[in-house]
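Asker: need a structure here:
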Amino acid sequence: MPRQSDIPIAFINSIKRDPKRGQIVATRDFVSELAKLNHFWSLRQANEWISYYQHSFRDFTDHEGDDRVYFMMNMGRIM
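Answerer: Now for the predicted structure:
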């Protein structure tokens, strides 16, 4: 049974290191981590959650669609 407390854990597990941008999160990685914890979200749902709860992350996707990439701004923190 999925728990709400699993969502931030999945987000933290989906964070990767990028030499140019620092910490980044791809929506597809976040959805994949959520699926491991029995949350089956669409890319759109994941993007909405990131934009609502993770104020330190900004979108820097260079293409159209719901498969986005976010980076942590300077001095940001994970909520």
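
Asker: please make it C-alpha for all contacts and neighbour counts, starting now.
Answerer: OK.

Asker: quick one: contacts of stretch 9-19?
Answerer: Here stretch 9-19 makes contact (C-alpha atoms under 8 Å, 6 or more residues apart in numbering) with 23-26, 29-30, 33-34, 37, 78.

Asker: and this one, please, so the two structures can be compared:
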Amino acid sequence: MGRRYEIGCAFDAAVKIEANGRRTVTTDDFVAQLKKVNYEWSCREANQWIEMSVSTFRDVSKTEGENRTFMLFNPNGGH
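Answerer: As a prediction, the model looks like this:
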């Protein structure tokens, strides 16, 4: 079992920065990073953690299912 603080580090490691500066993370990428720090989470568990712990990312998934895409959201008027 990993250390609790490593969950946030795994999330940060899973974030991708696109050419236009947009920051996104997929559930699959987050789960893959979690495995590297000894956490075996399902996509559902990972999505629940993101929804409860990361207020700056919003779900922008275009398809249904557990592999969702989250994008950094700027509540101050930016995207």
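
Asker: please check the contacts of stretch 9-19 of structure 1 and keep the buried ones.
Answerer: Buried members of the contacts of stretch 9-19 of structure 1, counted by 16 or more other C-alpha atoms under 10 Å: 23-26, 29-30, 33-34, 37.

Asker: from those residues, pick the one nearest Leu43 of structure 1.
Answerer: Phe30 (8.7 Å; C-alpha to C-alpha).

Asker: so how far is the helix or strand where that closest one lies from its chain's centroid?
Answerer: Assigned by DSSP states H and E, Phe30 of structure 1 belongs to helix 27-36. Its chain's C-alpha centre and that of helix 27-36 of structure 1 lie 8 Å apart, by C-alpha atoms, centre = their mean, to the nearest Å.

Asker: what's downstream of that helix, the next helix or strand?
Answerer: Following helix 27-36 of structure 1 in sequence order, the next helix or strand is helix 43-53 (DSSP H and E).
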